[in-house]
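Visitor: Got a sequence here, can you model it:
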Amino acid sequence: MNIRSSIELNDRSIEEINLTGVYFECATTVSHKFGGWPEIRIIPIKYVVEWYDSLKVGLKIKAENNMERALFSALYFCHDTYSGYNPTLIVWIIQALESFYGISSNDSIIKALKNRIFLHLGQTSQPKKVNKKINEFYDYRSKFVHGDMEIMRLGGDKFLREDYIDDYNLKLIDLCDFGATLIISSIQKMIIAGAKSVGFNETINYK
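Guide: Below you'll find the model as predicted:
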């Protein structure tokens, strides 16, 4: 399912948003692959709209807090204008995750993100498998942004059918679907709880 939205300005209809629903369609498959983690729910659209309205995002152009940064980042990797999978989607998905979980550049990023994901979404029955996938996710992003990744020629996969091309695309699709599923589950939990933001505090108690 795709979502299209347009606004009317000066008597002209201007398309504003065209979102793909492919990540929602794949989320249950990803969850099943990891033993039902993270949990993916079916939430009535009414509750989703009420939750979003409570955030008072309105017509803001620039995100002002972590939740808005996460939601605005999601618009980029769900925008159907960039149809198909490409490595830049990984960057936007990680931007959404780190914004949602309040990860700063001063944190030990992967460790902090894992800890907060498990706190928010609960523990998984397959911790080694999930940890490995998160590491793989970040390794892919690192190779891309630092120029170490092998890049396919734009449009090249339309003309050739080779195993290495299929492997390249399948890995990218697998990682994008995994990261997007984490975001979907994280936001769904906020909607169900009626929460507008989430904070994490590290404490120590001596007894």
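Visitor: alpha carbons only for contacts and neighbour counts from here, please
Guide: Fine.
Visitor: Now for residue 178, how many residues are close by?
Guide: 23 (other Cα atoms under 10 Å).
Visitor: which stretches of the protein form helices?
Guide: 22-33, 45-54, 66-78, 88-100, 109-121, 127-145, 163-193 (DSSP state H).
Visitor: tell me the contacts of residue 124?
Guide: The neighbours of residue 124, taking Cα atoms under 8 Å, 6 or more residues apart in numbering as the test, are 34-35, 37-38, 118, 130.
Visitor: cutoff 10 Å now
Guide: The contact partners of residue 124, by Cα atoms under 10 Å, 6 or more residues apart in numbering, come to 34-39, 118, 130-131.
Visitor: Equivalent analysis for residue 19, please.
Guide: Residues near residue 19 by Cα under 10 Å, 6+ apart: 1-5, 74-83.
Visitor: Buried ones among those residues?
Guide: Neighbour-count burial (16 or more other Cα atoms under 10 Å) applied to the contacts of residue 19 gives 74-80.
Visitor: quick one: residue 199 and residue 102 touch, right?
Guide: Yes: counting by Cα atoms under 10 Å, residue 199 sits close enough to residue 102 to count as a contact (7.5 Å).
Visitor: So which of these two has more stuff around it?
Guide: residue 102 (20 against 10).
Visitor: I'd say the more buried one and residue 66 touch.
Guide: Yes: contact criterion Cα under 10 Å: residue 102 and residue 66 qualify, at 6.4 Å.
Visitor: returning to that earlier point: name the residues contacting each of residue 199 and residue 102.
Guide: When contacts are counted by Cα under 10 Å, 6+ apart, residue 199 and residue 102 are jointly contacted by 66, 116.
Visitor: who touches both of residue 102 and residue 66?
Guide: Listed contacts common to residue 102 and residue 66 are 96, 198-199; contacts here mean Cα under 10 Å, 6+ apart.
Visitor: Please produce TSV containing those residues, extended by distance to residue 112.
Guide: Formatted as TSV, the shared contacts of residue 102 and residue 66 follow (distance: Cα to Cα, whole Å):
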residue	distance to residue 112
96	15
198	14
199	13
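Visitor: Of the residues you listed, just say which sits nearest to residue 173.
Guide: Within the shared contacts of residue 102 and residue 66, proximity to residue 173 (Cα to Cα) peaks at residue 96, which comes in at 17.2 Å.
Visitor: Show the contacting residues for the nearest residue to that closest one once chain neighbours are set aside.
Guide: In space, not counting the residues next to it along the chain, residue 96 is nearest to residue 70; the distance is 4.1 Å by Cα to Cα, 6 or more residues apart in numbering. Contacts for residue 70 (Cα under 10 Å, 6+ apart) come out as 63, 92-102, 183, 187.
Visitor: how does it look with 6 Å?
Guide: With contact taken as Cα atoms under 6 Å, 6 or more residues apart in numbering, residue 70 is in contact with 96, 99-100.
Visitor: And residue 112, by the same measure?
Guide: Going by Cα under 6 Å, 6+ apart, residue 112 touches no other residue.
Visitor: what residue is smack in the middle of this protein?
Guide: Against the mean C-alpha coordinate of the chain, by Cα atoms, centre = their mean, the closest residue is residue 180 at 3.4 Å.
Visitor: Please generate a structure for the following sequence too, so the two can be compared:
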Amino acid sequence: MKNLTRDIDGHWETIEPQIQQFWHKVPKELRRREYEHDGCSVSVDINWQPLATRLRRDNELVRPLRENRPPVKDWQKKLLQPTRIRAEVTVSGANKVCSHDWYPTFFLDTFVHEIFLIANLSVPGSADFYSASIARPNQRHSTEVRLSAFAFDCGWTDSLDGEWPSLQALPREDVCRWFEALNIGYKQRAETGIERALYVLLHLARDDTRIDSVTWLFHGLEALVSTKVGESVSGLVRRLAAVLDLDELSQKRLNKRLRQLYDWRSSFVHGGYAVPHPASSEVIDRRLDAHLMELHNLRQFGASLLIATLQALIKKRIVELRFDEQLVTTTIGARMDDRSKT
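Guide: Alright, predicted model coming up:
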């Protein structure tokens, strides 16, 4: 792993201690996982202690800068030093693919993805694996993890600034218990709305800087609350409000922001989107400034909304979500009876 320091310095006094606390004495649920696959038993063990030690050290290296004091010598060079974390994968039994080199790496990578979600839903921004890679001893090629925690970190920082949706730190044990109840394992295709929303977060963590991330966000939100693709925004607002326990004013605010986000999605999917050059240099063309800023703000709002909704489910211990529509009618006889009473 490289570049373990946060990209955002905001509220470091609140956030950094909770990140360090999360990785302090990591519980068994985050150190060991066992999988059963097609006749093989696969166990994965990860020693996270070097990460906990490195996070404490790096925090002390950047603390002087945050407190407007002179930093220690070569502090930047020390921050860029990679950290190696030892993992052991044991495969028992046999199947048609277990002899391939990628087989144990796959299960380690799967566990790392799960830990990324657990950590960042518990303490947003606590697990940034964007620069992480997996390599076997003496192996020339490595598997890049590429999971950025920026959206989680930015969302929690915005929340501490008073922005909505509000993200927060959740007890590590509660999040681990919730994930265990989901029983996702190594599943490669999502089957439930919650699984689809979690997989969307993983896709966004790989690359959340493009316009198609807006489409991913709507897919995750619609899947989470079981609205149909292309259904009105009002239905999405109504169901999200039920999960988040929103009052009328908050629902109006949510409706406004979601419609703005939906306009971006429609322009991209149906045409009308002014496609920027892939180089995306706002320094060369200042017209790109407003475009990128609006896209970032709306995309971050959508990501925070998705994360906040998942955190609400965790707090309520909900692992399955279903909405039932009701038909309310008034008969002719009932209406006539009401008139006779007046």
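Visitor: one step back: name the member of the contacts of residue 124 of the first structure with the most neighbours.
Guide: Neighbour counts for those, by other Cα under 10 Å, peak at residue 38, which reaches 27 neighbours.
Visitor: rewinding a little: the residue nearest to the centre of the first structure pairs with which position in the second structure?
Guide: When the second structure is aligned by TM-score structural alignment, the residue opposite residue 180 of the first structure is residue 303.
Visitor: and that match, how far is that from residue 336 of the second structure?
Guide: Computed with Cα to Cα, to the nearest Å, the distance linking residue 303 of the second structure and residue 336 of the second structure is 51 Å.
Visitor: cool, residue 113 of the second structure as well?
Guide: Note on residue 113 of the second structure: its distance to residue 336 of the second structure, by Cα to Cα, is 62 Å.
Visitor: ditto for residue 49 of the second structure
Guide: Counting by Cα to Cα, the separation of residue 49 of the second structure from residue 336 of the second structure is 75 Å.
Visitor: Ok, residue 206 of the second structure next?
Guide: Between residue 206 of the second structure and residue 336 of the second structure the computed distance is 62 Å (Cα to Cα).
Visitor: cool, residue 107 of the second structure as well?
Guide: With distances defined as Cα to Cα, the gap from residue 107 of the second structure to residue 336 of the second structure amounts to 68 Å.
Visitor: Please compare these two by neighbour count and tell me which comes out ahead.
Guide: Comparing residue 107 of the second structure with residue 336 by neighbour count (other Cα under 10 Å), the higher total belongs to residue 107, at 20 against 10.
Visitor: Identify the residues contacting residue 35 of the first structure.
Guide: For residue 35 of the first structure, the contact set (Cα under 6 Å, 6+ apart) is empty.
Visitor: Leaving out chain neighbours, which residue sits closest to the aligned residue in the second structure for residue 75 of the first structure?
Guide: For residue 75 of the first structure, the aligned position in the second structure is occupied by residue 202, per TM-score structural alignment. What sits nearest to residue 202 of the second structure in space, not counting adjacent residues and going by Cα to Cα, 6+ apart, is residue 147, at 7.1 Å.
Visitor: Please say which position in the first structure that neighbour maps to.
Guide: Residue 147 of the second structure maps onto residue 19 in the first structure, with residues paired by TM-score structural alignment.
Visitor: Next: residue 222 of the second structure.
Guide: Per TM-score structural alignment, the equivalent position to residue 222 of the second structure in the first structure is residue 98.
Visitor: Just to confirm, what residue in the first structure is aligned with residue 255 of the second structure?
Guide: Using TM-score structural alignment, residue 255 of the second structure sits opposite residue 131 in the first structure.
Visitor: excluding its backbone neighbours, what's nearest its match?
Guide: Excluding its sequence neighbours, the residue lying closest to residue 131 of the first structure (Cα to Cα, 6+ apart) is residue 114, at 7.7 Å.
Visitor: Show me what that neighbour aligns to in the second structure.
Guide: Aligned against the second structure by TM-score structural alignment, residue 114 of the first structure finds its counterpart in residue 237.
Visitor: and that match, how many neighbours does it have?
Guide: Here the neighbour count serves as a burial measure; for residue 237 of the second structure (other Cα under 10 Å) it reads 21.
Visitor: Checking the contacts of residue 19 of the first structure against the second structure: which ones persist?
Guide: Comparing the contacts of residue 19 of the first structure with the second structure on both residues aligned by TM-score structural alignment, their matches' Cα atoms under 10 Å, the contacts found in both are 2-5, 74-79, 82.
Visitor: how about JSON lines for those, with distance to residue 167 of the first structure added?
Guide: Formatted as JSON lines, the entries for those read as follows, by distance: Cα to Cα, whole Å:
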{"residue": "2", "distance to residue 167 of the first structure": "26"}
{"residue": "3", "distance to residue 167 of the first structure": "30"}
{"residue": "4", "distance to residue 167 of the first structure": "31"}
{"residue": "5", "distance to residue 167 of the first structure": "34"}
{"residue": "74", "distance to residue 167 of the first structure": "25"}
{"residue": "75", "distance to residue 167 of the first structure": "27"}
{"residue": "76", "distance to residue 167 of the first structure": "25"}
{"residue": "77", "distance to residue 167 of the first structure": "21"}
{"residue": "78", "distance to residue 167 of the first structure": "23"}
{"residue": "79", "distance to residue 167 of the first structure": "24"}
{"residue": "82", "distance to residue 167 of the first structure": "21"}
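Visitor: My guess is residue 93 of the second structure contacts residue 37. True?
Guide: No: counting by Cα atoms under 6 Å, residue 37 is not a contact partner of residue 93 of the second structure; they are 9.7 Å apart.
Visitor: ranges for the strands of the stretch 51-200 of the second structure?
Guide: Along the stretch 51-200 of the second structure, counting by DSSP state E, counting those that start in this stretch, strands occupy 87-93, 133-134, 143-144.
Visitor: Which neighbouring elements make contact with the last one?
Guide: In terms of contacts (3 or more Cα pairs under 6 Å, 6 or more residues apart in numbering; DSSP states H and E), strand 143-144 of the second structure is packed against strand 133-134.
Visitor: average gap between the strand it packs on and the first structure?
Guide: Average distance, strand 133-134 of the second structure versus aligned residues of the first structure after superposition (mean Cα distance after the TM-score superposition for the first structure): 5.1 Å.
Visitor: what about the residue of the first structure positioned farthest from its centre, distance to residue 105 of the first structure?
Guide: Residue distances from the centre of the first structure (Cα atoms, centre = their mean) peak at residue 207, which lies 40.1 Å from the mean C-alpha position. Taken as Cα to Cα, the spacing of residue 207 of the first structure relative to residue 105 of the first structure amounts to 33 Å.
Visitor: now swap in residue 94 of the first structure and tell me
Guide: To residue 105 of the first structure, residue 94 of the first structure is 13 Å away according to Cα to Cα.
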